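*Asks:* only geometry, no sequence info:
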């Protein structure tokens, strides 16, 4: 593997800043108005102007008050991005499901944190992605669109640019971004399909735990039963879940509230007798591609430790 220090020198030799190119299909618009119609925010334009980006029309740099003509070619070259001080690029394995110039889809194993923290400053998905960007010569930082808890496995979406992150975040707000999980819970879930709509907030006296509470944030989780089974005389249920909101520990808190804690989730009422981590896996991500508008979907099989629980009756 190429040392990071070797590649950092190489980055300076070529311009791999993220860029978008558009053809003008309407006469007389201001450049600012045209770019806003393409989803470029005012904040992004400001950053482009003052942080090392460029706006060009037919190859010539222009300001946002430039009036466009039909057929003009508009390019926005986004400014280079730097990782935050707490994010150090590292060499490490990444299970890449899909990658293009805008997004990176990864399959995260259980036991790995998504982003650095005081307890886990290195070895995270973000550290390894930052290292990959350096090796690839990309002047970009890591924008985590969908984050998973350390012991939750499955699909994660990373944006390669803050504009792409902005577009995907808007999809999440408008319910255009779908996340489906599979889980194994303790107990025999009686209803085949139901929705949990309960507000979630921080548990008093804890900086980690959340709970259902009236003054919490709105949260909605759809639940569908896939399979009932028994292990050592104990009832267990495999379920599929769809998140409509993204509150911290949402699935874990909602299932505890419903009386069906995740197997292995000792923080929220489960037992580690069958599995040493919460039996939760992000199995599907589906959304519109932020550049092409095409509907795309990615799937990930349930990992071996969760499959092993289902096999033993």
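*Replies:* That came through fine. These numbers come from a predicted model, not from an experiment.
*Asks:* Only C-alpha atoms from now on, for both contacts and neighbour counts.
*Replies:* OK.
*Asks:* Mind telling me which residue is nearest the centre of this protein?
*Replies:* residue 146 (1.9 Å; Cα atoms, centre = their mean).
*Asks:* residue ranges for the helices of the stretch 1-150 of the chain, please.
*Replies:* With helices called from DSSP state H, counting those that start in this stretch, the stretch 1-150 of the chain shows them at 4-11, 31-37, 42-50, 125-136.
*Asks:* picking that back up, quick one, what contacts the residue nearest to the centre of the chain?
*Replies:* 156, 157, 158 (Cα atoms under 8 Å, 6 or more residues apart in numbering).
*Asks:* how does it look with 10 Å?
*Replies:* By Cα atoms under 10 Å, 6 or more residues apart in numbering, the residues touching residue 146 are 105, 114, 155-159, 168-169, 172, 179, 246, 285.
*Asks:* May I ask which of those has the most neighbours?
*Replies:* The most crowded member of those is residue 155, carrying 28 neighbours; neighbours defined as other Cα atoms under 10 Å.
*Asks:* take a look at this one as well, against the first:
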């Protein structure tokens, strides 16, 4: 696997190396990082470092990941919030904190493990690790997601995503008071050269990215937004809102240190719509707001 590099920012100054890497990467477990450190796979400023090493801002950290072992996906009887299901697709409401597909550090407990238990067949276009997965939402983003049960349905849905014909509406709580009722963020997104696990607005090796937003409610220091994705880049809404100075509340990767009490970013995939692969008619589903975000909104209303 390709090495991963970071330059430690002030945010992680004097933090344990293993804890800092967990926050910077997001998909490696602390246990795996500690194992790699014992094997000499983690360097700080060119020298092998122990997992309890305290990093300093400006340090260059390099991780040489171990080649992942083949993951045998085990079907798991995990409850699914099924919104719709037929022979072609299954639409679910993914809870916050659930990883979509297995990866090093997350071999089980994922949405794919749950789907493998529930569904007899899933499309094989994305391989054994991501069967049926047409699009992803981040681990700590909740909401509507569709999986394909056969290759024909998968190709049909993927084409709609590519042609910008799906409807994807998110709701989010962001820092600051956005003065405009609505707006469009049209800014290309690519890998952050300083942190390969983050995305950023850049002109280098970037893809076009467009997010439309409408203000639902204002609370002084916070704003409740509805966002519509025109494109679907990695972390798009989180990156775009940070770019305009209104980071998503609770976002551990792109947000503020002092934020609202929520475990992960306050971002919810509220609505998904597409033309059904076999019925050839437009269909749409909504996922209710998760309790933690509803609770935050109630608290903000009481204080404003």
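*Replies:* Arrived safely. Since we're looking at a predicted model, the values are computed, not measured.
*Asks:* Map the residue nearest to the centre of structure 1 onto structure 2.
*Replies:* Per TM-score structural alignment, the equivalent position to residue 146 of structure 1 in structure 2 is residue 135.
*Asks:* re earlier: what would the helices of the stretch 1-150 of structure 1 look like in CSV with mean neighbour count and distance to residue 203 of structure 1?
*Replies:* CSV is the format used below for the helices of the stretch 1-150 of structure 1 (neighbours: other Cα atoms under 10 Å; distance: least, Cα to Cα, whole Å):
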stretch, mean neighbour count, distance to residue 203 of structure 1
helix 4-11, 14, 42
helix 31-37, 17, 41
helix 42-50, 15, 35
helix 125-136, 22, 28
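*Asks:* now the strands for the stretch 1-150 of structure 1?
*Replies:* Counting by DSSP state E, counting those that start in this stretch, the segments of the stretch 1-150 of structure 1 that form strands are 19-23, 54-57, 60-61, 73-77, 96-99, 103-108, 143-144.
*Asks:* I'd like to know which part of structure 2 the third one is aligned with, by residue numbers.
*Replies:* In other words, strand 60-61 of structure 1. Mapping strand 60-61 of structure 1 onto structure 2 (TM-score structural alignment) gives no aligned residues.
*Asks:* picking that back up, so which of the strands of the stretch 1-150 of structure 1 gets nearest residue 88 of structure 1?
*Replies:* strand 143-144 (14.1 Å; Cα to Cα).
*Asks:* mean shift between whatever helix or strand comes next after that closest one and structure 2?
*Replies:* Downstream of strand 143-144 of structure 1, the first helix or strand assigned by DSSP states H and E is strand 153-159. Aligned to structure 2 and superposed, strand 153-159 of structure 1 gives a mean residue distance of 0.4 Å (mean Cα distance after the TM-score superposition for structure 1).
*Asks:* now for strand 153-159 of structure 1, which elements pack on it?
*Replies:* Contact analysis of strand 153-159 of structure 1 by 3 or more Cα pairs under 10 Å, 6 or more residues apart in numbering; DSSP states H and E lists strand 96-99, strand 103-108, helix 125-136, strand 143-144, helix 162-173, strand 178-186, strand 280-288, strand 295-299 as its packing neighbours.
*Asks:* one more time with 6 Å, if that's ok
*Replies:* Packing partners of strand 153-159 of structure 1 (3 or more Cα pairs under 6 Å, 6 or more residues apart in numbering; DSSP states H and E): strand 103-108, strand 143-144, strand 280-288.
*Asks:* Next, the angle strand 280-288 makes with it.
*Replies:* For strand 153-159 of structure 1 against strand 280-288, the angle by axes from the mean of the first three to the mean of the last three Cα atoms, to 10 degrees is 30 degrees.
*Asks:* for the stretch 201-304 of structure 2, what spans make up the strands?
*Replies:* 210-218, 222-229, 267-275, 282-286.
*Asks:* Output those as TSV; include the columns distance to residue 117 of structure 2.
*Replies:* Output for the strands of the stretch 201-304 of structure 2, formatted as TSV (distance: least, Cα to Cα, whole Å):
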stretch	distance to residue 117 of structure 2
strand 210-218	35
strand 222-229	31
strand 267-275	24
strand 282-286	23
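*Asks:* With residue 297 of structure 2 as the reference, name the closest of the ones you listed.
*Replies:* Using Cα to Cα, the nearest of those to residue 297 of structure 2 is strand 222-229, at 8.2 Å.
*Asks:* Can you check which part of structure 1 that closest one sits on?
*Replies:* Under the alignment (TM-score structural alignment), strand 222-229 of structure 2 falls on residues 236-243 in structure 1.
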